[in-house]
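[1] Just to be clear, the model below is a prediction. Sequence and coordinates:
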Amino acid sequence: MITCVVHYTIDPSRIAEFEEFGRAWMKLVDRNGGNHHGYFLPAEGASDQALALFSFPSLADYERYRSLFGVDPDFVAADQIRDSSGCVVRYDRTFMRPMLPER
């Protein structure tokens, strides 16, 4: 399993637009073989930081999902929310492997 951690710097005045953007991407990840663990938004105090975490069974599965960027109309529409609203100032991705509790 590979987990993508996306660190966002957001415009705090556009939280509603960021939430709309996030809801669209959660559906796209889950629909295309991933497991979205959610977005983590500022809760108390002023902050411009947010996180998203989602996993795919393998890097190859993630790459298949990424191949849809800019091609699939739903992916284009989700990016349009970000681009037209200005809710995301910048972002970066890190790939991690989870160490989960033994069950």
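    Nice, thanks for sending it over.

[2] C-alpha from now on. contacts and neighbour counts both.
    OK.

[3] Return the residues in contact with the closest residue to residue 57 other than its chain neighbours.
    Spatially, and ignoring its direct neighbours in sequence, residue 57 is nearest to residue 1 (4.3 Å; Cα to Cα, 6 or more residues apart in numbering). Residue 1 makes contact with 55-59, 97-98, according to Cα atoms under 8 Å, 6 or more residues apart in numbering.

[4] Pull out the buried positions in stretch 26-39.
    The neighbour-count criterion (16 or more other Cα atoms under 10 Å) identifies 26, 28-29, 34-36, 39 as the buried residues of stretch 26-39.

[5] here's the one I want to compare it with:
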Amino acid sequence: MITATITYVIDPTKVEAFEVYARAWIHLVNAMGGTHHGYFLPHEGANNKAWAMFSFPSLAAYEAYRIEMAADAGSQKAYKHATDTGCILSYDRTFTRPVLDGASVQELGL
């Protein structure tokens, strides 16, 4: 599994517009075979940072999603919304692999 973590710098006066964008992408990623883990919007602290995380079963599945997304009318509409509203100032995408299973302290071997 591969997880994309996106860190956004958003316009703090346009959080509502960014939330519209976020909700669209949750739907789009899930419809294209991914698992969206949600967007995390400012609440306390920095008012211009937001995060999103979504996973695909493999890098090949993510790459297939990128090809599908580039040709998808809904994706283009979501990008247009972000551009038209100016809600996203910049973003950075990092790929990680999740650790989802817990282990007991005894398994530490100390």
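    That came through fine. Just so it is clear, the structure is predicted and the values come from calculations on it, not from any experiment.

[6] rewinding a little: of all pairs in the contacts of residue 1 of the first structure, which one is the farthest apart?
    Within those, 59 and 98 form the most distant pair, 13.4 Å apart (Cα to Cα).

[7] out of the buried residues of stretch 26-39 of the first structure, which one sits closest to residue 7 of the first structure?
    Residue 7 of the first structure has its nearest neighbour among the buried residues of stretch 26-39 of the first structure in residue 39, at 10.0 Å by Cα to Cα.

[8] I'd like to know how far the closest one sits from residue 85 of the first structure.
    Relative to residue 85 of the first structure, residue 39 of the first structure is positioned 18 Å away (criterion: Cα to Cα, to the nearest Å).

[9] Just list the residues touching the residue lying closest to residue 34 of the first structure once chain neighbours are set aside, thanks.
    With Cα to Cα, 6+ apart as the measure, residue 56 is the residue that lies nearest to residue 34 of the first structure, at 4.6 Å, once sequence neighbours are left out. By Cα under 8 Å, 6+ apart, the residues touching residue 56 of the first structure are 1-3, 33-35, 62.

[10] hmm, who's touching the biggest helix by length in the first structure?
    Here the longest helix in the first structure is taken by residue count, with DSSP state H as the criterion, and it is helix 15-31. Contacts with helix 15-31 of the first structure, where a contact means Cα under 8 Å, 6+ apart, come from 10, 35-36, 38-39, 54, 65, 74-75, 78-79, 81-82, 85, 87-88.
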